[in-house]
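Trainee: sequence first, predicted coordinates after that:
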Amino acid sequence: MVLTPRGLRFHGRIFPCSIGRNGVTRRKAEGDSATPAGRLTITGLWYRPDRLPRPAPWARPIGPGDLWCDAPDHAAYNHHVRAPSKASHERLRRPDPLYDLILTTDWNWPDAQPGRGSAIFLHQWRRPRFGTEGCIAFARPHLLWIAARAIPGTGVIIPSSLSKYP
């Protein structure tokens, strides 16, 4: 996978996508709303079984207690955790469809450095060109197509020279 000015290129196709509302950065920090430049790797695939069929054999279901820790001072920073959690976190099981399907990456993982950013996912967008908190987001049909073909270890190349919205 390669992020280009026209979208994400994967298996010979280009998919329109949204990136962080503050563009791409080489100096990723927690809460900066930027997508980190570099080479990331797909590490996981999560899905809502109450909303979607399993998109690939290796996909994990998202349950009501699944969270992602975004507290830089916590031992589980930038890792999956289960509720209840007193540390700051994102719920993976959201009321909206944005996280119905998530491809996780190895950005600042597994040995997370405090404050370097967390939860850099590939997920569904709100609408075209609507900036994310740093993730890469797609139309649902495109995300489903990508998830059915990506495998653990698939690379995601994000050039630092990209404009704000590919």
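Mentor: Okay, I see it. Numbering: from 1, shown residues only.
Trainee: CA only for contacts and neighbour counts going forward, please
Mentor: Noted.
Trainee: residues in contact with residue 7?
Mentor: 14, 15, 16, 17, 166 (Cα atoms under 8 Å, 6 or more residues apart in numbering).
Trainee: report the separation between the residue nearest to the spatial centre of the chain and residue 108.
Mentor: Among the residues of the chain, the one closest to the centroid is residue 121, at 0.6 Å (Cα atoms, centre = their mean). For residue 121, the distance to residue 108 equals 12 Å [Cα to Cα, to the nearest Å].
Trainee: outside of the lengthiest strand in the chain itself, list whatever touches it.
Mentor: In the chain, with assignment by DSSP state E, the single longest strand is strand 38-47. Residues external to strand 38-47 that are found in contact with it (Cα under 8 Å, 6+ apart): 26, 54-55, 58-62, 99-107, 147, 150-160.
Trainee: try this one side by side with the last:
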Amino acid sequence: MGLSHLMVHRRAGRAHQGLLRAGALTLPVAIGRAGIWPDKREGDGRSPAGTWRIERLLYRPDRATRPRTRLPCFPLHPQDGWCDAPGHRLYNRPVRLPFPASHEKMWREDALYDFVLVLDHNSRPAMQGRGSAVFIHLARPGFAATEGCVALRRADMLRLLARLQPGARITLQPG
């Protein structure tokens, strides 16, 4: 049976670490350095509280084969970026590099974006300064804090991808 809803809450005493519950799975995750809060602002280090639809998976084809998943799935390219410049008309949208405004590079040297689940946080419409590039991606060693994303171990990501249903949602609980 596929998973349609994920829940994340902060671990007691650990501002930037949490637990993700999905059916029978309970997985450790990293969250934003400032925890989970409802009033997300660009650059505040908070993971945005609320329920977000998981739209699609992006992956690095040079580092991994297309993972088993029922989600829409697309390979990343070295020219892929994501606009994080408040005030730009493409704020919180994928862009092609080179790009003149502030942006994230999706083709990273580290492994964090080898698998990226794109969430619909602040996307319809994108409100300037309310947070951009909030993803579910791979965790740094030791579950170091993210800038506002949710991050999993590679093996846990692959387990989750194989079980997620199209249209699945994730709820980030404040506290």
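Mentor: Okay, I see it. Quick caveat, the model's predicted, so the values are computed rather than measured.
Trainee: care to give me the TM-score?
Mentor: Overlay of the two chains. TM-score (TM-score structural alignment, normalised by the length of the first structure): 0.92; 161 aligned residues with a Cα RMSD of 1.3 Å.
Trainee: between the contacts of residue 7 of the first structure, which is nearest residue 92 of the first structure?
Mentor: residue 17 (20.4 Å; Cα to Cα).
Trainee: alignment lookup: that closest one to the second structure.
Mentor: Aligned by TM-score structural alignment, residue 17 of the first structure pairs with residue 29 of the second structure.
Trainee: report the buried residues of the helix or strand that match falls within.
Mentor: When elements are assigned from DSSP states H and E, residue 29 of the second structure belongs to strand 25-30. By neighbour count on 16 or more other Cα atoms under 10 Å, the buried set for strand 25-30 of the second structure is 27, 28, 29, 30.
Trainee: pull up the aligned stretch in the second structure for stretch 122-129 of the first structure.
Mentor: Going by TM-score structural alignment: stretch 122-129 of the first structure matches residues 136-143.
Trainee: re earlier: thinking the match of residue 17 of the first structure is in contact with residue 15, fair?
Mentor: No - applying Cα atoms under 8 Å, one finds residue 29 of the second structure not in contact with residue 15, separated by 11.6 Å.
Trainee: how much space is there between the aligned partner of residue 117 of the second structure in the first structure and residue 84 of the first structure?
Mentor: Aligned by TM-score structural alignment, residue 117 of the second structure pairs with residue 103 of the first structure. From residue 103 of the first structure across to residue 84 of the first structure, the span is 23 Å (Cα to Cα).
Trainee: neighbour count: the two, which is higher?
Mentor: Taking other Cα atoms under 10 Å, residue 103 of the first structure and residue 84 do not tie; residue 103 has more neighbours (24 against 9).
Trainee: tell me who's in contact with the more buried one.
Mentor: 42, 43, 44, 45, 46, 121, 122, 123, 147.
Trainee: what is the most widely separated pair among these?
Mentor: 43 and 123 (13.7 Å).
Trainee: which of these two has more residues huddled nearby?
Mentor: Of the pair residue 43 of the first structure and residue 123, residue 123 is the one with more neighbours under other Cα under 10 Å, namely 27 against 18.
Trainee: so that one touches residue 99, yeah?
Mentor: Yes - between residue 123 of the first structure and residue 99 there is a contact at 6.0 Å, judged by Cα under 8 Å.
Trainee: tally up the residues packed near residue 56 of the second structure, please.
Mentor: Neighbour number of residue 56 of the second structure under other Cα under 10 Å is 18.
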